[in-house]
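Student: Below are the sequence and a predicted model for it; my questions follow.
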Amino acid sequence: MNIILNDIYQFILYIVVFILIFYVSEKTARKKWNIVRKPEAEEVDSLHKWGKRILWIFFFVTWVFFSSWLKSLLIIMVIGLFDAYMQWKSGEKEYIITLIGLVIFIVFITFGYSFHILSE
């Protein structure tokens, strides 16, 4: 029982650390590049909206029917890159925050599985 609690505390600490890293990185980037925070995530156009929907449906189908975590992570990365590309194409600076979040997500997953924090 004590081992399980230790693992849970380690997992929570791991998540909190990465949330803080993202928060500080986002605040720094917004200040440095003068990126205005939008009240909610909005799509650039209908291609962006439908592209994200189709990619998310593909992600859930892959996760539920094939249970492949690697393919699912790759799809999430493609969704992030597609989102950043569409934001960049429209001339928004928000793509910088999206790319920072994507890099932090990749590092989060890589460290988590390397040190067996996220693995079973």
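Tutor: Noted; the coordinates are in hand.

Student: Could you use CA atoms for every contact and neighbour count after this?
Tutor: OK.

Student: May I ask you to name the longest helix in the protein?
Tutor: helix 2-33 (DSSP state H).

Student: and that one, what does it pack onto?
Tutor: helix 94-114 (3 or more CA pairs under 8 Å, 6 or more residues apart in numbering; DSSP states H and E).

Student: you'd agree Ile75 is up against Leu55?
Tutor: Yes. Using CA atoms under 8 Å, Ile75 is in contact with Leu55, at 7.3 Å.

Student: okay, pairing it with this:
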Amino acid sequence: MNIILNGLYQFILYIGVFILIFYVIEKTARKKWNIVRRPEAEEVNSLHKWGKRILWIIFFVNVLFFSSGIKNAVIIMVIFLFNACMQWKSGEKEYIITLLGLVIFIVFISLGYTFDIFSE
């Protein structure tokens, strides 16, 4: 029981540290490049809206039926890249924040698997 709680505390601390890192990097980037905050759920056009919906459906189907951690991470990375591409095409600067989020997500997953944070 103690091993499980220790692992849970370690996982919560790991997630908290990465949320804090992303918050600091996002605030710094928004200030440096004058990026106005916009609602995350706001899509650029109907292709963006339907593309995100289809990609999230693929992700949830994969989670429910195949449960492969690496495949799920790759699908989330594709969703980040699709969002960034659509934001960039519309001329918004928000794509910079999306790409920074992608980089932090890749580091989060890489370090998590390297140090066995995600095991059991």
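Tutor: Nice, thanks for sending it over. None of the values given here were measured: they were computed from a predicted structure.

Student: circling back to that earlier point, the longest helix of the first structure vs the second structure, mean deviation?
Tutor: Averaged over the aligned pairs, helix 2-33 of the first structure sits 0.8 Å from the second structure after superposition, using mean CA distance after the TM-score superposition for the first structure.

Student: Tell me the helix or strand right after that helix.
Tutor: Later in the chain than helix 2-33 of the first structure, the nearest helix or strand by DSSP states H and E is helix 46-61.

Student: Mind listing residues that contact that next one?
Tutor: Glu43, Ser72, Ile75, Ile76, Ile79, Phe82, Asp83, Met86 (CA atoms under 8 Å, 6 or more residues apart in numbering).

Student: Go again with 6 Å.
Tutor: Glu43, Ser72 (CA atoms under 6 Å, 6 or more residues apart in numbering).

Student: In the second structure, which residue range corresponds to the very next helix or strand once past that helix?
Tutor: Using DSSP H and E, the next helix or strand after helix 46-61 of the first structure towards the C-terminus is helix 69-89. Using TM-score structural alignment, the residues of the second structure aligned to helix 69-89 of the first structure are 69-89.

Student: Superpose on the first structure and give me the mean offset of that stretch.
Tutor: Mean for stretch 69-89 of the second structure is 0.6 Å (mean CA distance after the TM-score superposition for the first structure).

Student: just how off-centre is that stretch within its chain?
Tutor: 8 Å (CA atoms, centre = their mean, to the nearest Å).

Student: got a list of contacts for it?
Tutor: Stretch 69-89 of the second structure is contacted from outside by Tyr95, Thr98, using CA under 6 Å, 6+ apart.

Student: So which bits of it are buried?
Tutor: Asn72, Ile75, Ile76, Met77, Ile79, Phe80, Leu81, Phe82, Asn83, Ala84, Met86, Gln87 (16 or more other CA atoms under 10 Å).

Student: can you redo these as CSV with distance to Tyr113 of the second structure?
Tutor: Shown next, in CSV, are those (distance: CA to CA, whole Å):
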residue, distance to Tyr113 of the second structure
Asn72, 14
Ile75, 17
Ile76, 16
Met77, 16
Ile79, 21
Phe80, 20
Leu81, 22
Phe82, 24
Asn83, 25
Ala84, 25
Met86, 30
Gln87, 30
